[in-house]
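[1] okay, predicted coordinates and the sequence, questions at the end:
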Amino acid sequence: MTIQIDASDGSGSFGAYLAEPEGAPRGAIVVIQEIFGVNPGIRKKCDDWAAKGYLALAPDLFWRLEPGIALDPDVPEEFQQALGWMNQFDQNKGIEDIESAIRAARAKLPAGGKVGVVGYCLGGRLAFMTATRTDTNATVGYYGVGIDNLLGEKHAIAHPVLLHIAGADHFVTPDIQAKMHAGLDDHPKVTLHDYPGEDHGFAAEMGKRRSEAAAQLADERTAAFFAEHIG
């Protein structure tokens, strides 16, 4: 189902895909989209978290540009459209909307319930920003782009962070990966996992980018991480 969340700046409201577990939730997970919007792959990730007992929420972060964007990365024209949307996207506003989604998720939990965030691609970068700028209880980023440019914010990380790095990511080259390790390996709240030979998008739920063994390994690590820190 889709719910509406009020934007914190008073500019309107945006949709969020909601998947609820059977019975009381063990916590909540906010799923941050790739550049392709809240498409079937992102919705499936929410459904899978709900099957594990979490309330899962995927906010439509491109709503200020055009509500309801849902693109297929395997269709060249739609891939190009996604790049165009990304170039117009205001990441700071995106973080505000993620924070609103965290609050909406927390409001659906019993008192004291914890909220985690997981993001992919653009969402992996936004996940790191969420860890430094919001009160999320735990954060996971998959193949986040440009995190080396955000290392100046690492002092603000107060809760556990897990980052999955694709070793052959053509958007995150080896020199950038080296900067991430140099900047974060000694951070007490941050854990980095490398996936040698894997390309950007390897954990996509569907389509040509998925690499099954690496996706399963990363997702198992993510599930264990949230079980430890969210519930």
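    Perfect, thanks for sending it.

[2] going forward, measure contacts between C-alpha atoms and count neighbours the same way
    OK.

[3] mind checking the SS state of Ile98?
    Classification of Ile98 into helix, strand or coil gives helix, according to DSSP: H, G, I helix; E, B strand; the rest coil.

[4] burial of it, as a residue count?
    The tally of other residues near Ile98 (other CA atoms under 10 Å) stands at 26.

[5] residues contacting it?
    For Ile98, the contacting residues are 30, 32, 59, 61, 130, taking CA atoms under 8 Å, 6 or more residues apart in numbering as the criterion.

[6] touching, Ser100 and Ser13? I think so.
    No: using CA atoms under 8 Å as the test, Ser100 is too far from Ser13 to be in contact (10.1 Å).

[7] before we move on, the earlier item: among the contacts of Ile98, which lie within helices?
    Using DSSP state H, the members of those that fall within helices are Thr130.

[8] relative to Ala213, which of the contacts of Ile98 is nearest.
    Taking CA to CA as the measure, Ala213 sits nearest to Ile32 out of those, at 22.4 Å.

[9] quick check: closest non-adjacent residue to the closest one.
    Closest residue to Ile32 apart from its sequence neighbours, by CA to CA, 6 or more residues apart in numbering: Gly119 at 4.3 Å.

[10] the helix or strand where Asp175 lies: which residues count as buried?
    For Asp175, the enclosing helix or strand under DSSP states H and E is helix 174-184. The neighbour-count check on helix 174-184 (16 or more other CA atoms under 10 Å) flags 176-177, 180-181, 184 as buried.

[11] got the angle between the helix or strand following it and helix 174-184?
    Later in the chain than helix 174-184, the nearest helix or strand by DSSP H and E is strand 190-195. Using axes from the mean of the first three to the mean of the last three CA atoms, to 10 degrees, one finds that strand 190-195 and helix 174-184 are set 150 degrees apart in direction.

[12] one more to weigh against that first structure:
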Amino acid sequence: MLPFLIFFPGVLDGAWTVHYSERNLCAVRGSTVLIQCEYGYPEPHKVNSRMWSHNDVDCTGNPYVYHSNNTNISAEYTGRAEFLGNNVRNCTLQIKNIRETDAGEYRFRFTTNGCEKCGGPGVTLQVDELKVVMTSSTVNGTIREGDTVNLTCGTNSCSLSQSEFSWFKDNQTLPETQSTLHFSPISYHHTGKYSCTDILPFLYSLKQGSPTPVLESYYPVEQVWLIRRQVG
């Protein structure tokens, strides 16, 4: 077997780096957000502390979202923010039960024996409400059998990072997982109240090296649509 080497950017090349997988994230209130992050530093430095800040360009914490030394942690994130990284390369942060006040920019910073690095610009998180929007082929707004109707699960301000959804008709789960339900043609048996939730995809923990279970978050949908048969 031939020997091989794996080089991690920023670790063996002498660079001080912080890299975010995505610069912009969108989440609905009450969901769980994963901010995937990697960092690097030259040998022979050793990491002393790791921290995440919110809306703080200097990464100095006012207070912190997370700090490995449990220093100056914001009460807003206590019990909700969890560091999924390590002392080597992974700096991924998870925030549960997302609130509107969580919107903004997140930056990672780490210190070693002699140096430090603040990763900016960071990751911008937008928080919105999930809702169902209906579009149809009808002209006057009255839906009749034979029309084409689409129900789309989404938000007003941003595109959700999640790729799959759960749909419900009269509180019963439907098999569809795409963002839009298509009814073409619509018929009387489609009548009902529809709602949707987002499903977080498989999240790969770099710390454990294996997929974690699928996380599901259910949200009350403010807008549901009643589709009625019209005669004539």
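    Received it, and whenever you're ready, just let me know what you need. These numbers were taken from a predicted model, which means no experiment stands behind them.

[13] quick one: TM-score?
    For these two chains in superposition, a TM-score of 0.26 is obtained (TM-score structural alignment, normalised by the length of structure 1); 113 aligned residues with a CA RMSD of 6.6 Å.

[14] does anything pack onto the helix holding Asp175 of structure 1? Which helices or strands?
    Using 3 or more CA pairs under 8 Å, 6 or more residues apart in numbering; DSSP states H and E as the contact criterion, the neighbours of helix 174-184 of structure 1 among helices and strands are strand 190-195.

[15] would you mark the buried spots in the next helix or strand after the strand it packs on?
    Where DSSP H and E defines the elements, the next helix or strand beyond strand 190-195 of structure 1 is helix 212-229. Burial within helix 212-229 of structure 1, assessed by neighbour count using 16+ other CA under 10 Å, is assigned to 214-215, 218, 221-222, 225-226, 229.

[16] now for helix 212-229 of structure 1, which elements pack on it?
    With contacts taken as 3+ CA pairs under 8 Å, 6+ apart, helix 212-229 of structure 1 sits against strand 138-142, strand 161-166.

[17] taking strand 138-142 as reference, get the angle to it.
    Computed with the same axes, to 10 degrees, the direction of helix 212-229 of structure 1 lies at 170 degrees from that of strand 138-142.

[18] any idea how far Glu105 of structure 2 lies from Lys131 of structure 2?
    In this view, Glu105 of structure 2 and Lys131 of structure 2 are 25 Å apart by CA to CA, to the nearest Å.

[19] need the contacts of Ile98 of structure 1 in a markdown table (columns: neighbour count).
    Compiled in a markdown table, the contacts of Ile98 of structure 1 are given as follows (neighbours: other CA atoms under 10 Å):
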| residue | neighbour count |
| --- | --- |
| Val30 | 30 |
| Ile32 | 28 |
| Pro59 | 27 |
| Leu61 | 30 |
| Thr130 | 26 |
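
[20] make a markdown table out of the contacts of Ile98 of structure 1 and add distance to Leu162 of structure 1.
    Written out in a markdown table, the entries for the contacts of Ile98 of structure 1 read as follows (distance: CA to CA, whole Å):
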| residue | distance to Leu162 of structure 1 |
| --- | --- |
| Val30 | 15 |
| Ile32 | 15 |
| Pro59 | 21 |
| Leu61 | 22 |
| Thr130 | 13 |
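
[21] out of the contacts of Ile98 of structure 1, who's nearest Thr191 of structure 1?
    When the contacts of Ile98 of structure 1 are compared for distance to Thr191 of structure 1 (CA to CA), Thr130 wins out at 15.9 Å.

[22] quick revisit: which one of the contacts of Ile98 of structure 1 sits closest to Ile5 of structure 1?
    Proximity of the contacts of Ile98 of structure 1 to Ile5 of structure 1, judged by CA to CA, is greatest for Pro59, which lies at 8.4 Å.

[23] what's the neighbour count on the closest residue in space to that closest one that isn't next to it in sequence?
    For Pro59 of structure 1, the nearest residue in space outside its immediate sequence neighbours is Ala16; the separation is 4.0 Å by CA to CA, 6+ apart. For Ala16 of structure 1, the number of neighbouring residues by other CA under 10 Å comes to 24.

[24] let me know whether Ala104 of structure 2 touches Thr124 as I believe.
    Ala isn't right for residue 104 of structure 2; it's Gly. Yes: counting by CA under 8 Å, Gly104 of structure 2 touches Thr124, with 5.4 Å between them.

[25] can you tell me the helix or strand for Leu83 of structure 1?
    Secondary-structure element containing Leu83 of structure 1, defined by DSSP H and E: helix 76-88.

[26] in terms of secondary structure, what does that helix contact?
    With contacts defined as 3+ CA pairs under 8 Å, 6+ apart, there are no secondary structure elements packing on helix 76-88 of structure 1.

[27] for that helix, buried residues please.
    Going by neighbour count (16+ other CA under 10 Å), the buried part of helix 76-88 of structure 1 is 81-82, 85-86.

[28] angle of the helix holding Asp175 of structure 1 against strand 161-166?
    Taking the same axes, to 10 degrees, one finds that helix 174-184 of structure 1 is oriented at 160 degrees with respect to strand 161-166.

[29] about what we covered before: from the contact counts, what lies against the helix or strand containing the residue nearest to Pro59 of structure 1?
    Element membership of Ala16 of structure 1 [criterion: DSSP H and E] is strand 13-19. Applying 3+ CA pairs under 8 Å, 6+ apart, we find strand 13-19 of structure 1 packed against strand 2-6, helix 40-51, strand 55-59.

[30] before we move on, back to that, pick the one among the buried residues of helix 212-229 of structure 1 closest to Lys44 of structure 1.
    Out of the buried residues of helix 212-229 of structure 1, the one with the shortest distance to Lys44 of structure 1 is Ala215. That distance is 14.2 Å, counting by CA to CA.

[31] gap between the closest one and Ala224 of structure 1?
    Ala215 of structure 1 sits 14 Å away from Ala224 of structure 1 when distances are taken as CA to CA.

[32] and for Gln177 of structure 1?
    When distances are taken as CA to CA, Gln177 of structure 1 and Ala224 of structure 1 turn out to be 24 Å apart.

[33] do the same with Ala178 of structure 1
    As defined by CA to CA, Ala178 of structure 1 lies at a distance of 26 Å from Ala224 of structure 1.

[34] cool, Met86 of structure 1 as well?
    Here Met86 of structure 1 is placed at a distance of 31 Å from Ala224 of structure 1 (CA to CA).
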